[in-house]
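*Asks:* below is the sequence, then the predicted model.
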Amino acid sequence: MIKSRLADEHCGIAQSAAVLGDWWSLLVLREVARGHRRFDELAGELDISRKVLTERLSHLVAHGVLARRPYSDRPPRHEYVLTPAGHGLLPVLVAMQDWADRWVLGDGTLTALTPDGAELPRARDLPGSRVPAGLALPSTRGEPLDVVGDTAWTVLFTYPATGGGKGAEWPRIPGTAGCTLENRLFRDAWPDFTRAGATVHGVSTQLPDEQAAFAAAEDIPFPLLSDVDLELTAALRLPTFRGAQQLRHKRTILLIDADRVVRHSIYPVADIPAAVTQALSLVRR
């Protein structure tokens, strides 16, 4: 037993489990990533006792995963934010979510779509979710941009990836084809979205330089945002799949208002032209 414990001292999995190997600790991190940073918000979202929540927050702060930040002097109040170490755990949370979507909630099928007859309530319930304030992602404009624009509406569409170089596996995954088509359709409809008072953002987990090369080649007029660190994915618990050794977005279209609240979602996106037309109709309406 002693020998085993000494070996675990040098095992990254064991050390990670010592910090995160608890149901409530993982769910606290999930909610902080979603933008619920204050004690009462966390208690309400998690339906957790205040004693247990206090213990878990103290544990995560002590291990450098969360930091306490004051937001009120009278009375003294603090909120909890992710540290760099906490941000580094977002891909772990998303990978756990993706694994459960496929192997626990799903039938094990590797797909960029929702299988026929299956349902993903989390995606269906996206309306009402809020994009955390200050969530900015690397963009094809050369600097991080807020996910939510400064117009009445933001139309945000997520897609798996554009371009080649994804290996032999990629074409065999259902739902991966159509990313270039979707970008072109939003490009062609972009003047109509603009006249209707909407900002358009495309989002994938590709690297910014890959997105920039595609945007230049296709003359994409709106910014493409890189969620390579999965911050947006974790914040909204977006549906993903693993393709070409990387977590990728499944195709989703969100309509977000000026208060950063998702008001409409289109998921799954099976008919891409119809979905783009539907998004424009919703903005106009």
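*Replies:* It's in.

*Asks:* going forward, measure contacts between C-alpha atoms and count neighbours the same way
*Replies:* Noted.

*Asks:* helix/strand/coil for residue 105?
*Replies:* Here residue 105 is recorded as coil under DSSP: H, G, I helix; E, B strand; the rest coil.

*Asks:* spit out the contact partners of residue 20.
*Replies:* Going by Cα atoms under 8 Å, 6 or more residues apart in numbering, residue 20 touches residue 26.

*Asks:* mind redoing it with 10 Å?
*Replies:* By Cα atoms under 10 Å, 6 or more residues apart in numbering, the contact list for residue 20 reads 14, 26-27, 29, 56, 59-60, 63, 65, 89.

*Asks:* so how many other residues sit close to residue 104?
*Replies:* A total of 11 residues lie near residue 104 under the criterion other Cα atoms under 10 Å.

*Asks:* so who does it touch?
*Replies:* Each residue near residue 104 by Cα under 10 Å, 6+ apart is listed here: 97-98.

*Asks:* quickly note the distance from it to residue 83.
*Replies:* Distance from residue 104 to residue 83, counting by Cα to Cα, to the nearest Å: 30 Å.

*Asks:* you'd agree residue 68 is in a strand?
*Replies:* Yes: counting by three-state DSSP, residue 68 is found in a strand.

*Asks:* next, the one to line up against it:
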Amino acid sequence: MKKISEGTCPVGRGLARTGDAWSMLVLRDAALGLTRFDEFQRSLGIAPNILTRRLAALVRDGVLERRRYSERPPRDEYVLTQCGRDYLPILSALGAWGARYFGEGDVSQLVEAGSGRIIDPVVVDRATGRPLDEIDLRTVLPGGAV
């Protein structure tokens, strides 16, 4: 399988860090409050060697932070960094898209911390506030090249 070319493409760089299914599911579980290796493993049913690699990569890339909670035996927990918290709306939008087009199911939700109000994520044009799914879109490269 060919490795994703990161180059100067922000999409490629983002996918290289969070684009595999296990990493996204680890981040989903971290957003739900799981922090410990055994919690992730139990929730995901993931092999320990794969989970170890995913956690190490997410820490290396600054998406999760490792914090020691026990010296004897040495044990760490994994918590979202600001980079990881900034990824949560992407996961939420992906979950909403998946539920819409590939079947209903329980999808974790973003909730406004102060009020407890459930957030319905949509991607909008910052300049107009219009949802992107209401705009006829096409993609171009920087400088307008197609």
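*Replies:* Looks like it came in fine. Treat the numbers as computed from the prediction; the structure is a model and nothing was measured.

*Asks:* just give the TM-score of the two.
*Replies:* Scored against TM-score structural alignment, normalised by the length of the second structure, the superposed chains reach a TM-score of 0.72; 120 aligned residues with a Cα RMSD of 2.5 Å.

*Asks:* if we can go back for a sec, which of the contacts of residue 20 of the first structure tops the neighbour count?
*Replies:* Ranked by neighbour count (other Cα under 10 Å), the contacts of residue 20 of the first structure have residue 29 at the top, with 28 neighbours.

*Asks:* please, which helix or strand holds the equivalent of that one over in the second structure?
*Replies:* Aligned counterpart of residue 29 of the first structure in the second structure: residue 27 (TM-score structural alignment). Taking DSSP states H and E as the definition, residue 27 of the second structure sits inside helix 21-31.

*Asks:* which residue numbers in the first structure does stretch 40-57 of the second structure align to?
*Replies:* Taking TM-score structural alignment, stretch 40-57 of the second structure hits residues 42-59 over in the first structure.

*Asks:* give me the buried positions along the matching stretch.
*Replies:* Within stretch 42-59 of the first structure, the residues scored as buried using 16 or more other Cα atoms under 10 Å are 42-43, 53, 56-57, 59.

*Asks:* which residues touch it?
*Replies:* 19-20, 22, 24-29, 31-32, 35-36, 39-41, 62-68, 80.

*Asks:* go again with 8 Å.
*Replies:* 19, 24-25, 27-28, 31-32, 36, 66.

*Asks:* chain center to that stretch: distance?
*Replies:* Distance of stretch 42-59 of the first structure from the chain centroid (Cα atoms, centre = their mean, to the nearest Å) equals 23 Å.

*Asks:* pull up the distance across it, start to finish.
*Replies:* Using Cα to Cα, one end of stretch 42-59 of the first structure lies 15 Å from the other.

*Asks:* before we move on, what about stretch 235-245 of the first structure?
*Replies:* With Cα to Cα as the measure, stretch 235-245 of the first structure spans 22 Å from end to end.

*Asks:* re earlier: which of the buried residues of stretch 42-59 of the first structure sits closest to residue 217 of the first structure?
*Replies:* Ranked by distance to residue 217 of the first structure (Cα to Cα), those are led by residue 42 at 44.7 Å.

*Asks:* so which residues of the second structure form helices?
*Replies:* For the second structure, the helices defined by DSSP state H occupy 10-18, 21-31, 37-44, 48-60, 82-102.

*Asks:* mean shift between the third one and the first structure?
*Replies:* Spelled out, that is helix 37-44 of the second structure. Superposed on the first structure, helix 37-44 of the second structure shows a mean distance of 0.4 Å to its aligned residues (mean Cα distance after the TM-score superposition for the first structure).

*Asks:* relative orientation of that helix and helix 48-60 in degrees?
*Replies:* 110 degrees (axes from the mean of the first three to the mean of the last three Cα atoms, to 10 degrees).

*Asks:* can you tell me how far the counterpart of residue 85 of the second structure in the first structure sits from residue 33 of the first structure?
*Replies:* Applying TM-score structural alignment, one finds that residue 85 of the second structure aligns to residue 87 in the first structure. According to Cα to Cα, residue 87 of the first structure stands 8 Å off from residue 33 of the first structure.

*Asks:* between these two, which contacts overlap?
*Replies:* Residues touching both residue 87 of the first structure and residue 33 by Cα under 8 Å, 6+ apart: residue 231.

*Asks:* ok, those two, which is more surrounded?
*Replies:* Under the criterion of other Cα under 10 Å, the comparison of residue 87 of the first structure against residue 33 puts residue 33 first, with 24 against 18.
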